[in-house]
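Participant: Quick one, what's the 3D model for this:
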Amino acid sequence: MNRLLVISIATLLTFAKLASAKDTIEIATFAGGCFWCVESDFENVEGVISAVSGYTGGQMTNPTYRKHGKHIEAVQIRFDPSVVSYTELLEVFWRSIDPTDAGGQFCDRGHSYTTAIFVNSPAQKKSAQTSKAQLQKSKRLPAPVVTPIRDAGHWTDAEDYHQDYYKTHPVRYKFYRFNCGRDSRVKDLWGVEAHRGIRKN
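Facilitator: Have a look, this model is predicted:
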């Protein structure tokens, strides 16, 4: 067979595989308080390709960190469902937040730091509702689960300096996370299940 033809066929097969992989990528959207921390947690979950911090849930066209209206901090997660399922991501999410707190998360108080699951499809909505109902029924937590399940809407990426903050400002990030009491509260709430599915970074 002509060498050039062999190379061309191999190239086409490679592109076909890449296109197929791209078609399987899905998006999950979670709000769990400070988006620096949610982004850091989910980028350390096997099967997650990327996590982007942003604003959603409100009516403003171009929300910012200083002017966000009713938007809340959230993270848009691209994941490979052949490696990690949406249901598994929900389990990671629950065990990395305090789903009983309606006023914010940890040291961050106010609407913009509240939790939410923003579903991107009917299948995600069904999975999220089932997961929340099972958690509530289990009586695993000392208070009712208040995290709402909402339809995903307008999304705005956060400012560049917020993206991968845990990588670009590791010392400041670690000090903030420790000082805010996030990990200690999650550990108190979830015990050995705390941060299940998240690799240590």
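
Participant: use CA for all of it now, contacts and neighbours both
Facilitator: OK.

Participant: Which helix in this structure has the most residues?
Facilitator: Of all the segments of type helix in the chain, defined by DSSP state H, the longest one is helix 3-24.

Participant: Quick one: name whatever helix or strand follows that helix.
Facilitator: Scanning forward in sequence from helix 3-24, with DSSP states H and E defining helices and strands, the next element found is strand 26-32.

Participant: How many residues are close by N179?
Facilitator: Neighbourhood size, N179 [other Cα atoms under 10 Å]: 13.

Participant: name the element it belongs to?
Facilitator: Under the criterion of DSSP H and E, N179 resides in helix 170-180.

Participant: Please generate a structure for the following sequence too, so the two can be compared:
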Amino acid sequence: MEKFEKATFAGGCFWCMVKPFDQWDGVERIVSGYSGGTLVNPTYEDVKTGKSGHYEVVQITFDPQIMSYEKLLEIYWQQIDPTDAAGQFHDRGDSYRTVIFYHSESQRIAAEKSKEKLATSGKFNKPIITEIKPAATFYPAEDYHQDFYKKNEADYLADREKSGRDEFIQKHWGIK
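Facilitator: As a prediction, the model looks like this:
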């Protein structure tokens, strides 16, 4: 039996965090959801109000023999503004902040190393504030949020365009 691992990342709107990971070999599944809060079985409305304490996250099931956790971290950093403590792009509020939730000590170490590497790279002129926390209970989001970029392509593209995310990625990483 193959051994899969999980990676959980908060990077703002989870709609925009699925596609960048979905195109890689070794990524078996990506589920949009909520983590890090106190309310049991939160809904999108609960999370959006900020009262549940949850972050919008993607939980990635991956085969570490094909896709390394370090590569997932590299992809993650290239999708976010790690210097923004108030949310991501046009999505503001605590539920849209950036966090790496680690599932093992080796993931914690890899996440800390990747954060330090980014902090000393000179790529950003502000501190890297993305938190690294132990994985918390994960709650899958409602079905209409899953694979949103595939099921609602026009809405997904419109949201990405108005968010400023793509311009930020292009400016800092040279990725179109």
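
Participant: ok so, going back, could you point out the residues of structure 2 onto which the helix holding N179 of structure 1 aligns?
Facilitator: Counterpart in structure 2 of helix 170-180 of structure 1, with TM-score structural alignment as the criterion, is residues 153-163.

Participant: compared with structure 1, how much does the matching stretch deviate?
Facilitator: On superposition with structure 1, the mean distance recorded for stretch 153-163 of structure 2 (mean Cα distance after the TM-score superposition for structure 1) is 0.9 Å.

Participant: That stretch: which residues count as buried?
Facilitator: By neighbour count, with 16 or more other Cα atoms under 10 Å as the criterion, the buried positions of stretch 153-163 of structure 2 are D159, R160, S163.

Participant: Give me the contacts around it.
Facilitator: W15, C16, F89, H90, D91, F148, Y149, D166 (Cα atoms under 8 Å, 6 or more residues apart in numbering).

Participant: What's the separation between the first one and F21 of structure 2?
Facilitator: Counting by Cα to Cα, to the nearest Å, the gap from W15 of structure 2 to F21 of structure 2 is 12 Å.

Participant: How about the third one?
Facilitator: F89 of structure 2 is 19 Å from F21 of structure 2, where distance means Cα to Cα.

Participant: wait, what's in contact with the aligned residue in structure 2 for T64 of structure 1?
Facilitator: T64 of structure 1 maps onto T43 in structure 2, with residues paired by TM-score structural alignment. By Cα under 8 Å, 6+ apart, T43 of structure 2 lies in contact with A141, E142.

Participant: distance of T43 of structure 2 from Y34 of structure 2?
Facilitator: The gap separating T43 of structure 2 from Y34 of structure 2 is 9 Å, by Cα to Cα.

Participant: shared neighbours of these two, which are they?
Facilitator: When Cα under 8 Å, 6+ apart defines a contact, the residues bordering T43 of structure 2 and Y34 alike are A141.

Participant: Show where stretch 106-118 of structure 2 falls in structure 1, residue numbers please.
Facilitator: The counterpart of stretch 106-118 of structure 2 in structure 1, using TM-score structural alignment, spans residues 123-135.

Participant: after superposition, how close is the matching stretch to structure 2?
Facilitator: Superposing on structure 2 and averaging over aligned pairs (mean Cα distance after the TM-score superposition for structure 1), stretch 123-135 of structure 1 comes out at 0.7 Å.

Participant: buried ones in that stretch?
Facilitator: By neighbour count with 16+ other Cα under 10 Å, stretch 123-135 of structure 1 contains the buried residues Q124, K125, S127, A128, S131, K132, L135.

Participant: Need these in CSV (columns: secondary structure and distance to P99 of structure 1).
Facilitator: What follows is those, written out as CSV (DSSP: H, G, I helix; E, B strand; the rest coil; distance: Cα to Cα, whole Å):
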residue, secondary structure, distance to P99 of structure 1
Q124, helix, 18
K125, helix, 17
S127, helix, 17
A128, helix, 13
S131, helix, 12
K132, helix, 10
L135, helix, 10
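
Participant: Lovely, talk soon.
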